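Colleague: I need the structure of the sequence given here:
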Amino acid sequence: MEYLEFKITCKEAYREILMAEMAGIGFDSFLETEEGFDAYILPGDLDKNEWKELLARYTGPASIQIREGILPKVNWNEAWEKHYDPITVMDKVYVRATFHPSKEAAFAHEIIINPKMSFGTGHHATTYLMLTWQLSLDHQNKKVMDAGSGTGILAIMAKKLGAETVTAFDIDDWSVANGNENFEINGLQNITMQKGNVRTVNKERYYDLVLANINKNVLLDEMATYAQVLDKEGYLVLSGFYESDIADIRKEAEKCGLLYKDKKSNNQWAALLFGKTH
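Modeller: So this is what the prediction gives:
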């Protein structure tokens, strides 16, 4: 089946948010390049008005340049093998794909991710920041929510750190299928990625830890629900936004009864830790 192909050159700081926005209007496949990323969508899934509106918001700030074409077929796994290298996180976690050699003996944790075209391989600053936060938080026998799971990498990390239960979900069909595949590859039991958002999925009444690496607008919209399901002694970790957005995120979080604890940042991206104020 033919795909519409969009080769996009843009400022590095805008790559992740552009992919997230494009996924929200029907693009189901992405491949990062040195200059930006390539994006793919079936012709029948492209709403031209939504596409024009998105470009109108970002073309100037992100310095977007686009080359359009048609892609008859693509072997996504082969494409990823050319562009996806293993990474390490704090010398404790080794993130690789199935086609990379294992280094399990040298690291406390090894995560296997066949990313397909879902978000979250550990390469982007926000995923890396979330993983570093997880390594500093107690997961043992805890109930964890991973909102907007993408590849499921944070949910996998939670289980490997000893979480009792993990609720993982995403609004994208491709991510749900990919996440469940990655859960199986990592040998996880009693975890299935659901399709939906924090308001619609089946979930526990309270969580000890809520993880949400999405984008600023979604986080602001869903903040009250994160606060509602967070146990009084629990922690909320948020990322997917820039350091310049911290004030807005904090304001909404505090309005919802959450207490700012600390932050981590990398390449202008931020990840914030909150607790409950009551």
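
Colleague: from here on, contacts and neighbour counts on C-alpha atoms
Modeller: OK.

Colleague: and the gap between Glu53 and Glu21?
Modeller: 11 Å (Cα to Cα, to the nearest Å).

Colleague: Likewise for Leu137?
Modeller: Distance of Leu137 to Glu21, given as Cα to Cα: 30 Å.

Colleague: Now do the nearest residue to Ile64 once chain neighbours are set aside against Pro101, distance only.
Modeller: The spatially closest residue to Ile64, leaving aside those adjacent along the chain, is Cys10, at 4.6 Å (Cα to Cα, 6 or more residues apart in numbering). Between Cys10 and Pro101 the distance is 33 Å, computed by Cα to Cα.

Colleague: ok, the two, which is more surrounded?
Modeller: Between Cys10 and Pro101, Cys10 has the larger neighbour count (other Cα atoms under 10 Å), namely 20 against 9.

Colleague: What's the separation between that one and Lys52?
Modeller: Taking Cα to Cα as the criterion, Cys10 is separated from Lys52 by 16 Å.

Colleague: just how off-centre is stretch 228-246 within its chain?
Modeller: 14 Å (Cα atoms, centre = their mean, to the nearest Å).

Colleague: So what touches it?
Modeller: The contact list for stretch 228-246 (Cα atoms under 8 Å, 6 or more residues apart in numbering) reads 17, 126, 129-130, 133, 204-216, 219, 226, 265, 268-278.

Colleague: from the residues you listed, which would you call buried?
Modeller: Buried by 16 or more other Cα atoms under 10 Å: 17, 126, 129-130, 133, 206-216, 219, 226, 265, 269-276, out of those.

Colleague: just checking, which of those belong to helices?
Modeller: 17, 126, 129-130, 133, 216, 219, 226 (DSSP state H).

Colleague: nearest to Asn182, of those residues?
Modeller: Met130 (18.0 Å; Cα to Cα).

Colleague: my guess is the closest one meets Ile214, correct?
Modeller: No - if you go by Cα atoms under 8 Å, Met130 and Ile214 don't touch, sitting 11.1 Å apart.

Colleague: Please identify which of Glu53 and Glu21 sits among more neighbours.
Modeller: Shown here are Glu53 and Glu21; by other Cα under 10 Å, Glu21 has more neighbours (14 against 10).

Colleague: distance of the more buried one from Leu236?
Modeller: Separation of Glu21 from Leu236 (Cα to Cα) stands at 23 Å.

Colleague: what does Val198 give?
Modeller: According to Cα to Cα, Val198 and Leu236 sit 14 Å apart.

Colleague: To compare against the first, here's the next sequence to fold:
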Amino acid sequence: MEYLEFKINCLEEFREILIAELSEIGFDSFLETDDGIDAYIPEDGFDRQSFNALIDRYRDAAQIQLTEGKMPKVNWNEEWEKNYDPIAVGDLVYLRASFHPSQSGYRHEIVINPKMSFGTGHHATTFQMLKHQGELDHKGKRVLDVGSGTGILAIMAHLLGAAEVQAFDIDDWCVDNGNENFDLNGLRTRMGLGTIRQVNPQGPFDIVLANINKNVLLDEMEIYATLLKPEGYLLLSGFYAEDVEDLVDLGKKLGLNWVKTSTRENWAALILRKSS
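Modeller: Have a look, this model is predicted:
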């Protein structure tokens, strides 16, 4: 699969917004740089008209400068070593790449080689999902990670004592990278390839994790609800604070009751619980 590469220089406060907007039109891999972001999309899934409209919408406000090209063959471990720093989620977990030293003082440690995949803990959505996971009992539970990316949430579930973890993603880059990260952290499951309808995971699950985007969540939430056990938990992120009401309202219609909302840098995360 050939990827297109877009180097987008922009104001720092627009990086997260542009990542979210670009993910809505098919971009699936991002690398934050000193000047902005590098964004990647499969060439056969690129919609030039939608991309140009998005860039035009933010060009002046974000002071965008754009360079386009094909993704070169590069040493991705070397690139990530330049740009990826470890991160801690409280004392719950320390997230580092394999080229960083281990640190004491944390209940858990996750080692990932993120390469091209989304979900490193740096993004506010992943950070909040990890934090919410740490607030729930995973011991002996069945857990489903929808749109797993680097596999970091599935790994967290494993470290928290889940008896079974299933994960999948729509992108083959993510699947390959996720399985590599699973191996690094002792998780023996293999990440599946496809949408939730294609993979067709077999419930019931005690916990379902979905860090995607608002439109996908709204489209698939009925499936999540069906897959959950009574009193099971649904953890959601990938949307803005102003989108919370829409997701909570749909959850109510599906028998999913609001438990908690958190926000970070205007990104929101939800915990919902299925009625008994």
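
Colleague: so what's in contact with Val198 and Leu236 of the first structure at the same time?
Modeller: Shared contacts of Val198 of the first structure and Leu236 (Cα under 8 Å, 6+ apart): Tyr226.

Colleague: the more surrounded of these two?
Modeller: Taking other Cα under 10 Å, Val198 of the first structure and Leu236 do not tie; Leu236 has more neighbours (27 against 23).

Colleague: Need the counterpart of the more buried one in the second structure.
Modeller: Here Leu236 of the first structure is matched to Leu234 in the second structure, going by TM-score structural alignment.

Colleague: Relative to the first structure, what is the average displacement of the host helix or strand of that match?
Modeller: Under the criterion of DSSP states H and E, Leu234 of the second structure resides in strand 228-240. Strand 228-240 of the second structure differs from its equivalent in the first structure by a mean of 0.5 Å after superposition (mean Cα distance after the TM-score superposition for the first structure).

Colleague: Which positions in the following helix or strand past that strand come out as buried?
Modeller: Counting by DSSP H and E, the element after strand 228-240 of the second structure in chain order, helix or strand, is helix 244-253. For helix 244-253 of the second structure, burial by neighbour count (16+ other Cα under 10 Å) applies to 244, 247-248, 251.

Colleague: ditto for stretch 65-77 of the first structure
Modeller: So, applying 16+ other Cα under 10 Å, stretch 65-77 of the first structure has no buried residues.

Colleague: Ends of that stretch, what's the gap?
Modeller: This stretch, stretch 65-77 of the first structure, spans 26 Å end to end (Cα to Cα).

Colleague: still on that earlier bit, please determine how far the residue nearest to Ile64 of the first structure is located from Asn266 of the first structure.
Modeller: Cys10 of the first structure is 19 Å from Asn266 of the first structure, where distance means Cα to Cα.

Colleague: ok, now Gly257 of the first structure?
Modeller: Gly257 of the first structure sits 27 Å away from Asn266 of the first structure, going by Cα to Cα.

Colleague: Name the residue in those two with the higher neighbour count.
Modeller: A direct count of neighbours by other Cα under 10 Å for Gly257 of the first structure and Asn266 places Gly257 higher, at 17 against 14.

Colleague: That one matches what in the second structure?
Modeller: In the second structure, Gly257 of the first structure lands on Gly255 (TM-score structural alignment).

Colleague: swap in Phe274 of the first structure?
Modeller: Looks like Phe274 of the first structure aligns to Leu272 there (TM-score structural alignment).

Colleague: show me the contacts for that match.
Modeller: Going by Cα under 8 Å, 6+ apart, Leu272 of the second structure touches 233-235, 251, 256-260.

Colleague: Which among the residues you listed count as buried?
Modeller: 233-235, 251, 256-258.

Colleague: And the strands in the stretch 51-200 of the first structure?
Modeller: 65-71, 87-89, 93-96, 109-112, 143-147, 165-170, 194-195 (DSSP state E, counting those that start in this stretch).

Colleague: against the second structure, where does the shortest one fall?
Modeller: So the one you mean is strand 194-195 of the first structure. Alignment of strand 194-195 of the first structure against the second structure: residues 192-193, by TM-score structural alignment.

Colleague: Name the surrounding residues that touch the matching stretch.
Modeller: Stretch 192-193 of the second structure has contacts (Cα under 8 Å, 6+ apart) with 167-172, 175, 199.

Colleague: gap between the two ends of stretch 5-24 of the first structure?
Modeller: One end of stretch 5-24 of the first structure to the other measures 17 Å (Cα to Cα).

Colleague: for stretch 66-85 of the second structure, same thing?
Modeller: Using Cα to Cα, the end-to-end distance of stretch 66-85 of the second structure comes to 25 Å.

Colleague: that older thread, with the first structure superposed, average distance for the match of strand 194-195 of the first structure?
Modeller: With mean Cα distance after the TM-score superposition for the first structure, stretch 192-193 of the second structure averages 0.4 Å from its match.

Colleague: Roughly how far does Glu135 of the second structure sit from Val208 of the second structure?
Modeller: In terms of Cα to Cα, Glu135 of the second structure sits 14 Å off from Val208 of the second structure.

Colleague: cool, Asn52 of the second structure as well?
Modeller: Per Cα to Cα, Asn52 of the second structure is found 35 Å from Val208 of the second structure.

Colleague: Likewise for Leu247 of the second structure?
Modeller: Distance of Leu247 of the second structure to Val208 of the second structure, computed by Cα to Cα: 15 Å.
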